[in-house]
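> Okay, here's the prediction I keep looking at, along with the sequence it came from:
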Amino acid sequence: MSDASGTGLPSLGDLGWVPALERPDLLADPVAEALRVWAEADERVAGQVAVAEIDPDHADTATLNAVHGLPPEASANCVVVAGRRGDVERVAACVVPASTFADVNTRVRKLLDARKASFLPMDRATEESGMAYGGITPIGVPSSWRVLVDSRFDDGAAPALMGSGLRVSKLLMPGDLLCSAPGVEVVADLGVVRG
C-alpha cells in the first residue's frame, strides 16, 4: 500500500482513490453513516479510509486484482454467518484475507457459541445490512451483528481492501485501522489458508 498523494491516504493498484468521506455517493448509506460516526471518534478515519469507483463487473476479488494490478494479499473478504443454539440466533460479519476462507463450521461456530452455523441467506444479508450482495463490508453492519476480523490485518503492514456496501466501489484502509473500528473483535486464525 502506498501513499501516492503524500497526504496519508492509502493507494493501491491503478484505481483513483479519494477520501471515502468525500464521496458518500460511492458508499451504501449504512457505510457512509458508520464512517461519519467513526470519524468523530478517530481522526485517522478521514485521512486513511479511501474509496475508489470500479466497474461492477470487476467487483469479484480475482477479477478486480487482475484488472487493476492489486496484490491478492490485500483483499479482505467479508462473509455473513448465522449460528443458532436453540431458539437464539447469532449473526456475525467475518472478515478474512482472500487467500483464506472463513472456517464457518468450526472456528466461527464456536465463537458464536452455536450448535450449527452457516452463511446467512443472500436476501437476508442484503436486506438486514442495507448493502449489495458482493459489496457487504464490516463497516456499517447492524449493531446486533458481531464483527470478527482476522488478526492478520492487525500487524500494521497489511492494507484491507474490501467492499463499500455497493458493487460500484471498494474501500481501502490500513489493516490495523480496520481492527480498531467500533465493535470489531480481532480473532487469531479466523481464516484458514487455502490448499
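That came through, no problem.
> alpha carbons only for contacts and neighbour counts from here, please
OK.
> three-state assignment of Ala34?
Of the three states, Ala34 takes helix according to DSSP: H, G, I helix; E, B strand; the rest coil.
> surely it meets Pro142?
No - using Cα atoms under 8 Å as the test, Ala34 is too far from Pro142 to be in contact (10.1 Å).
> Check it against this one:
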Amino acid sequence: MTLPSLGSLVPLPATEHPALLAPPVAAALAGWAHAAEVAVVEIDPDLADTAAMTEAYDLPLTASANCVLVGGRRDGEERVAACIVRADTRADVNNRVKRLLDVRKASFLPTDRAVEESGMEYGGITPVGLPAGWRLLVDARVADVDVAIIGSGVRRSKLLLPGRLVAALPGAELVEDLAVEVG
C-alpha cells in the first residue's frame, strides 16, 4: 500500500514510528483497521501552526484539518466534542455545534484542560485517540479531500491520511455544514 504524501513532507508509516506520536494516538492507531493507510511526517515544531506549516512545506490550506475541542452543559451534564474542520473554514460553535451537543452555550475547552484530558500537546491535538465519551464531529468537507493533514498529538509531527478515513475514525459523525467559510 502506498502511503499518502503531500507537498515537501516525507511520509513514514505511522505505526512504525510511535516516537513521533502522542501515546494515546499510537495506541489508537495500533488497534485501527486502516492504520496502514496513515503516514506520519516530521516537522519543525515551531511550524506546527497551520499558517506557518502550509507555507513552509508548500501545502494547500484545504488539505489541513484542524481539531478544536468544544464543551457545554445541559441539565448539569457536560458534553464535549472534538470538531474537525478544514483550515480554510472555522467550526460553527455558536450555532451548528451548540445544536448538535444540545447545550445552551458551547465554548472552546480551556487549553490546559484540553491538553491534560487528551494526553496531547497544544497545537498537536488530533481526532485520533481522544478520550472515550467525547463526540467526534467531522465536517463533510474534510472527508472530501484526497489527503488530509491532521495533528499527531505532538507538535513535532503531523499525520497524513485520506480524508475519507478521517470520517471513518471510530465514533466519527460526518456532519454537513459543521464549519463556515472564513473570510
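Structure received. All of these numbers come straight from a predicted model, not from anything done at the bench.
> do you know how far the most centrally placed residue in structure 1 is from Glu185 of structure 1?
In structure 1, the centroid-proximal residue (Cα atoms, centre = their mean) is Thr137; its distance is 3.9 Å. Taking Cα to Cα, to the nearest Å as the measure, Thr137 of structure 1 falls 15 Å from Glu185 of structure 1.
> cool, and Gly195 of structure 1?
Using Cα to Cα, Gly195 of structure 1 is found at 26 Å from Glu185 of structure 1.
> quick one, helices of structure 2?
Remark: helices assigned in structure 2 by DSSP state H are 23-30, 50-56, 98-101, 111-118, 140-143, 163-166.
> Where in structure 1 does the fifth one align, residue-wise?
In the comparison with structure 1, helix 140-143 of structure 2 aligns to the range 151-154 (TM-score structural alignment).
> next one: the first one
Residues 29-36 of structure 1 are where helix 23-30 of structure 2 aligns, taking TM-score structural alignment as the criterion.
> so how far does the matching stretch sit from its counterpart in structure 2?
Overlaying structure 2 shows stretch 29-36 of structure 1 at a mean distance of 0.3 Å from the equivalent residues (mean Cα distance after the TM-score superposition for structure 1).
> Pull the residues that contact that stretch.
Contact with stretch 29-36 of structure 1 is made by 21, 24, 45, 129-131, 137, 139-141, 164-165, as judged by Cα atoms under 8 Å, 6 or more residues apart in numbering.
> try 10 Å this time
For stretch 29-36 of structure 1, contacts defined as Cα atoms under 10 Å, 6 or more residues apart in numbering pick out 20-27, 37-39, 41-42, 45-46, 49, 129-131, 136-142, 163-166, 181-182.
> so which of the helices of structure 2 gets nearest Glu42 of structure 2?
Relative to Glu42 of structure 2, the nearest member of the helices of structure 2 by Cα to Cα is helix 50-56, separated by 11.4 Å.
> mean shift of that closest one relative to structure 1?
Mean deviation for helix 50-56 of structure 2: 0.6 Å (mean Cα distance after the TM-score superposition for structure 1).
> Tell me the residues of structure 1 aligned with that helix.
Mapped onto structure 1 using TM-score structural alignment, helix 50-56 of structure 2 spans residues 61-67.
> got a list of contacts for the matching stretch?
Applying Cα under 10 Å, 6+ apart, the set of residues contacting stretch 61-67 of structure 1 from outside is 13-15, 54-59, 69-77, 98, 134, 161-163, 170.
> hmm, 8 Å instead?
Contacts for stretch 61-67 of structure 1 (Cα under 8 Å, 6+ apart): 58, 70-72, 75, 98.
> Of those residues, which is the most crowded?
Neighbour counts for the contacts of stretch 61-67 of structure 1, by other Cα atoms under 10 Å, peak at Ser75, which reaches 24 neighbours.
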